[in-house]
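A.B. asks: okay, here's the prediction I keep looking at, along with the sequence it came from:
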Amino acid sequence: MNETHTDVLVVGGGPVGLLLADELRSRGIRVVVTEAEEEIRQDPRAGTLHARTVQSLTRRGYLRTPATNPGSAASAPFHFAGLPGLAIHAPASEGPPLVNVPQIELERALDELARELGVDLRRGSRVTELRQEDGAVEVTVRAADGEHRIRAGYAVGADGARSTVRRQAGIDAATHPPNFAAVLGLVRLDRPGEIPGGWTHGPHGWTLVNPNPAGHSRVIVHDFRRPLPDHRAPVDLDELRERTSRVLGFEVGMSDPAFLTRFSDFCRLADEFRSGRVLLAGDAAHLHSPLGGQGLNLGLQDALNLGWKLALVASGSAPADLLDTYHAERHATARRVIDNTRAQAALMHPGEEFDPLRELFGELLNLRQANDHVQGMISGQDVVHEPLDSADAWHEGHFLTNLGMRIGGVHTSVAELLARGAGLLLLTPVARSELADAARQWKDRVETHEVELGEERPWSAALVRPDGYLAWTNAAGGTSAKSLREHLAHFFGPGGI
């Protein structure tokens, strides 16, 4: 049996696994990606990138960096549980708060980049066995040409809801049973002009229809009738037609299905996102309904959180304990997403007794403070990590906005500086010089820049993680070099130069 040695094995070549592989390889880590599918799947899947994902991908150079403009904000209409009135907004310096990118296009772009970077991408390869040993993870992979063995320093399961990695690693999970059965289809509607577009509430559930008079329309029906079908049961056109007609209250003619699938609001959250040298990301770690379009975004954020940390650990620059912060930060975020999708499913329950609740919630969405709370949750912009120093909790752990600044008279921004993949130490002219000296031992992992900011900040020095979150500022009196060194060591490993 052939054996390959690598730093990291990523199991699953979807967008989450590919993004993680790109993040690792761009930092010099040897990566093998195994993917069971021979080709990128062509079926319609997620297509909404929410604000925090847009901002994060911009900071890593995957999306074009917007011009900084701190004086205004961008906004886009959205929904919560099918209810209109939610507005997703972000500072204009961050670009659009929503970007529609079909998942297949995103996957192709990440696949192409992986090959350019030199990722060992093996499609048509299915993991059958995984075991941890001292200092490595050994995996057996079945491909068309037989079985192969891969020995990796770390393995990441990004292999979806039925994750082999999660099961083989013995990681348990908490689950919540489904409340509705949903069917999605691309079909030709007999009379597309007579079908209500967008979200429509009926006596047994909801429909979400994008009528297309010139071709196939996307039809999704959320049916709350009991008993719910087995999620593995095949789906056909008759079922989609019957469920859609029952929810809308009239016969809906449709034909020529180009694609059919079913899903539900079943939820699963892995107890641990890390077990020794095995980690989980994306649907392998957390599963929930697609309400709010949060699933893809949650997985991509997993990859962006884990990528720089695993690269530091795999290269020997940081201790393995740094990976514990991945679980601490992403498990809490995943639980919050699961909880809000469950709240949406509860609001969508079609009984008349729930109508007053929906009306009340709709009124609340018209209140700015309530709208800000919900949109921050859906868009991921409310994510704040637990600070190492509670005295600076107003800043540490928060995402740093895309500040415009000058370095040596040349205009740049936070997003442009983070695109290189390192951490940042930003020092304004009034910052104490000893801070630059304190960071010198980490210059292989953290870039120090003397900057002139385009807007005032309550700090004169800030340490920024590679994923854009603040690791430390001197806003709360933490001006000492000792405080900075403690945070540098925590997030980037011991100083080595």
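C.D. replies: Good, I have the coordinates. Numbers count the residues shown, from 1 in each chain.
A.B. asks: please count neighbours and contacts with C-alpha atoms only from this point.
C.D. replies: Noted.
A.B. asks: report how many residues lie close to residue 328.
C.D. replies: Here the number of neighbours of residue 328 (other C-alpha atoms under 10 Å) works out to 15.
A.B. asks: residue 271 versus that one, what's the distance?
C.D. replies: 11 Å (C-alpha to C-alpha, to the nearest Å).
A.B. asks: for residue 207, same thing?
C.D. replies: For residue 207 relative to residue 271 (C-alpha to C-alpha), the value is 33 Å.
A.B. asks: neighbour count winner among these two?
C.D. replies: residue 207 (27 against 15).
A.B. asks: who's in contact with the more buried one?
C.D. replies: Contact analysis of residue 207 by C-alpha atoms under 8 Å, 6 or more residues apart in numbering lists 198-201, 219-222, 244, 247-248.
A.B. asks: and residue 277, by the same measure?
C.D. replies: 132, 136-137, 153-155.
A.B. asks: most neighbours of all those residues, which one?
C.D. replies: Comparing the contacts of residue 277 by number of neighbours (other C-alpha under 10 Å), residue 155 comes first, having 29 neighbours.
A.B. asks: look up how far residue 358 lies from that residue.
C.D. replies: Residue 155 is 44 Å from residue 358, by C-alpha to C-alpha.
A.B. asks: ok, and here's another one to check against it:
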Amino acid sequence: MDASVIIVGAGPAGLMLAGELRLAGVDVVVVERLPERTGESRGLGFTARTMEIFDQRGLLPRFGDVQTSNQGHFGGLPVDFGILEGAHQAAKSVPQSATEAILEAWAAELGADIRRGCEFRSLTDTGDGVEVGTQGKEGERRLTAAYVVGCDGGRSAVRKAAGFDFPGTAATMEMFLADIRGVELEPRMIGETVPGGMVMVGPLGDGINRIIVCERGTPPQRRTAPPRFDEVADAWKRLTGLDISHAEPVWVSAFGDATRQVTEYRRGRVLLAGDSAHIHLPAGGQGMNTSIQDAVNLGWKLAAVIKGTVPATLLDTYHDERHPVGQRLLMNTRAQGLLFLSGDEMQPLRDVMSELIRYDEVARHLAAMVSGLEIRYEVGTGGHPLLGLRMPSLPLMAGRREISSTELLHAGRGVLLDFEDNAVLRRRAARWTNRVDVVTATPQGLTDDSLLAGTAAVLLRPDGHIAWAAPGTRHDLPHALDRWFGPAR
């Protein structure tokens, strides 16, 4: 075969997946129809969950000194995300172009074969592999792999070629998004309604402002190219009375409120991740972040199947875990769209929501939903409060070495953390040490009300989620190791 995995699409999801697979030693080819990165800044910044993911792979320093904030919103209504104690702050104003450049460099350093100017044309699932037809500088070629993953966006050619069902609702309106310079504009929060629609202004630095304009009653158009800037300027003037036609557009885009999700994330040897699997109204920057998280959930599982340490049925947990996340993403973005895109008829609901958000429990629930911190996977039965959640970043003393639980995940392997220097526990895990790192360490700074207080040991999957904990899990450690890392050697 040409590779164990062919990834179609070199956006954030495809590049993150390529890095995850290479971290596990799996050979991968990424095919991307564009000859070079667009430089467009569609997605801006990271949610707290994505910050955790980049931290656990040692990627955060590559982004430099990023601006962070606890201020967020739900449907344009302000929410203080600082109410989520112990979580990373969200990163602001990191353009998607920078994210793609950093992820591409990381994946390439690890040995990913990234082929730009290579367009996906067809695929055939032969049962024991997949044949992919491509068109590039060298003409038509056929590549073979054990698996193919479509990360090629909302109009995914892989999704269509493999026959995935993609139910949902079509777009009902069109909105414009543009980054412009050369004009002074007062900041406007997302959700600021004006007669006839909604507008937003956010400064990005270097004299550039991001604007969004939604003119109610504007029907969606089937565009094959970005809108002209004069369309954006005309809509802006109709809604605000301000003339921005003299501004310099850095880039311009149009988007709608279509909401769709595939019924299955895997069909045989073809899988989907990111916008290929779900599209929705951009709200709170969740799209790119959820796509990256899809890739991290899939990467270690697909690598383990290819290396033969686990049965192929482990891939079913990718759909089982990420499809519900996608459903909630579509639910909350539709709800937010109603709040900040509707007219005066929605004002009573906005007023009620504003009152409810003042309650800590409501604010915490909405902040966790939008940031991805609410995600809990079904990993087994038991009463431990952290089972299925991501392991919080925890300072540790391993012998005389200071380390964090996050650093232990840099290699993309499973980790068994033994907090009580338990020789019996380590002996029971010994036959999995080719896949799981066993670390004896003492937690630092735990308080009596911490969810980890009284915990003797935790088993972390490569994506950072807790698959077993003691005490509090009914199944024993070998059962959990066998389920997530395959039979003992």
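C.D. replies: Happy to help now that I have it. These numbers come from a predicted model, not from an experiment.
A.B. asks: can you pull the TM-score for these?
C.D. replies: TM-score for the superposed chains, counting by TM-score structural alignment, normalised by the length of structure 2: 0.92, backed by 476 aligned residues with a C-alpha RMSD of 2.2 Å.
A.B. asks: please list which of the contacts of residue 277 of structure 1 are preserved in structure 2.
C.D. replies: Retained in structure 2: 132, 136-137, 153-155, out of these (criterion both residues aligned by TM-score structural alignment, their matches' C-alpha atoms under 8 Å).
A.B. asks: residue 99 of structure 1: which of those residues is nearest?
C.D. replies: residue 155 (30.9 Å; C-alpha to C-alpha).
A.B. asks: for residue 149 of structure 1, see how far away that closest one is.
C.D. replies: Noted for residue 155 of structure 1: a distance of 13 Å to residue 149 of structure 1, by C-alpha to C-alpha.
A.B. asks: over to residue 77 of structure 1?
C.D. replies: The gap separating residue 77 of structure 1 from residue 149 of structure 1 is 49 Å, by C-alpha to C-alpha.
A.B. asks: the biggest helix by length in structure 2 against structure 1, how far on average?
C.D. replies: Longest helix in structure 2, counting residues (DSSP state H): helix 316-341. Taken over the aligned residues, the distance from helix 316-341 of structure 2 to structure 1 averages 0.8 Å (mean C-alpha distance after the TM-score superposition for structure 1).
A.B. asks: would you mind finding the match for residue 316 of structure 2 in structure 1?
C.D. replies: Under the alignment (TM-score structural alignment), residue 316 of structure 2 maps onto residue 324 of structure 1.
A.B. asks: gap between that match and residue 491 of structure 1?
C.D. replies: 11 Å.
A.B. asks: same thing with residue 398 of structure 1?
C.D. replies: Using C-alpha to C-alpha, residue 398 of structure 1 is found at 15 Å from residue 491 of structure 1.
A.B. asks: returning to that earlier point: quick one, which of residue 77 and residue 149 of structure 1 is more surrounded?
C.D. replies: Legend: neighbour count by other C-alpha under 10 Å for residue 77 of structure 1 and residue 149, higher for residue 149 (18 against 12).
A.B. asks: I figured that one hits residue 2, correct?
C.D. replies: Yes: the criterion here is C-alpha atoms under 8 Å, and residue 149 of structure 1 meets it with residue 2 at 6.0 Å.
A.B. asks: neighbours of the spatially closest residue to residue 75 of structure 1 that is not a sequence neighbour, how many?
C.D. replies: Once flanking residues are discounted, residue 75 of structure 1 sits nearest to residue 89: 4.1 Å by C-alpha to C-alpha, 6 or more residues apart in numbering. If you count neighbours by other C-alpha under 10 Å, residue 89 of structure 1 ends up with 22.
A.B. asks: not counting the helix or strand where residue 89 of structure 1 lies itself, show me its contacts.
C.D. replies: Element membership for residue 89 of structure 1, per DSSP states H and E: strand 83-91. Identification of contacts with strand 83-91 of structure 1 by C-alpha under 8 Å, 6+ apart yields 51, 69-70, 72-80, 96-98, 199, 358, 362, 365-366, 371, 374-376, 379.
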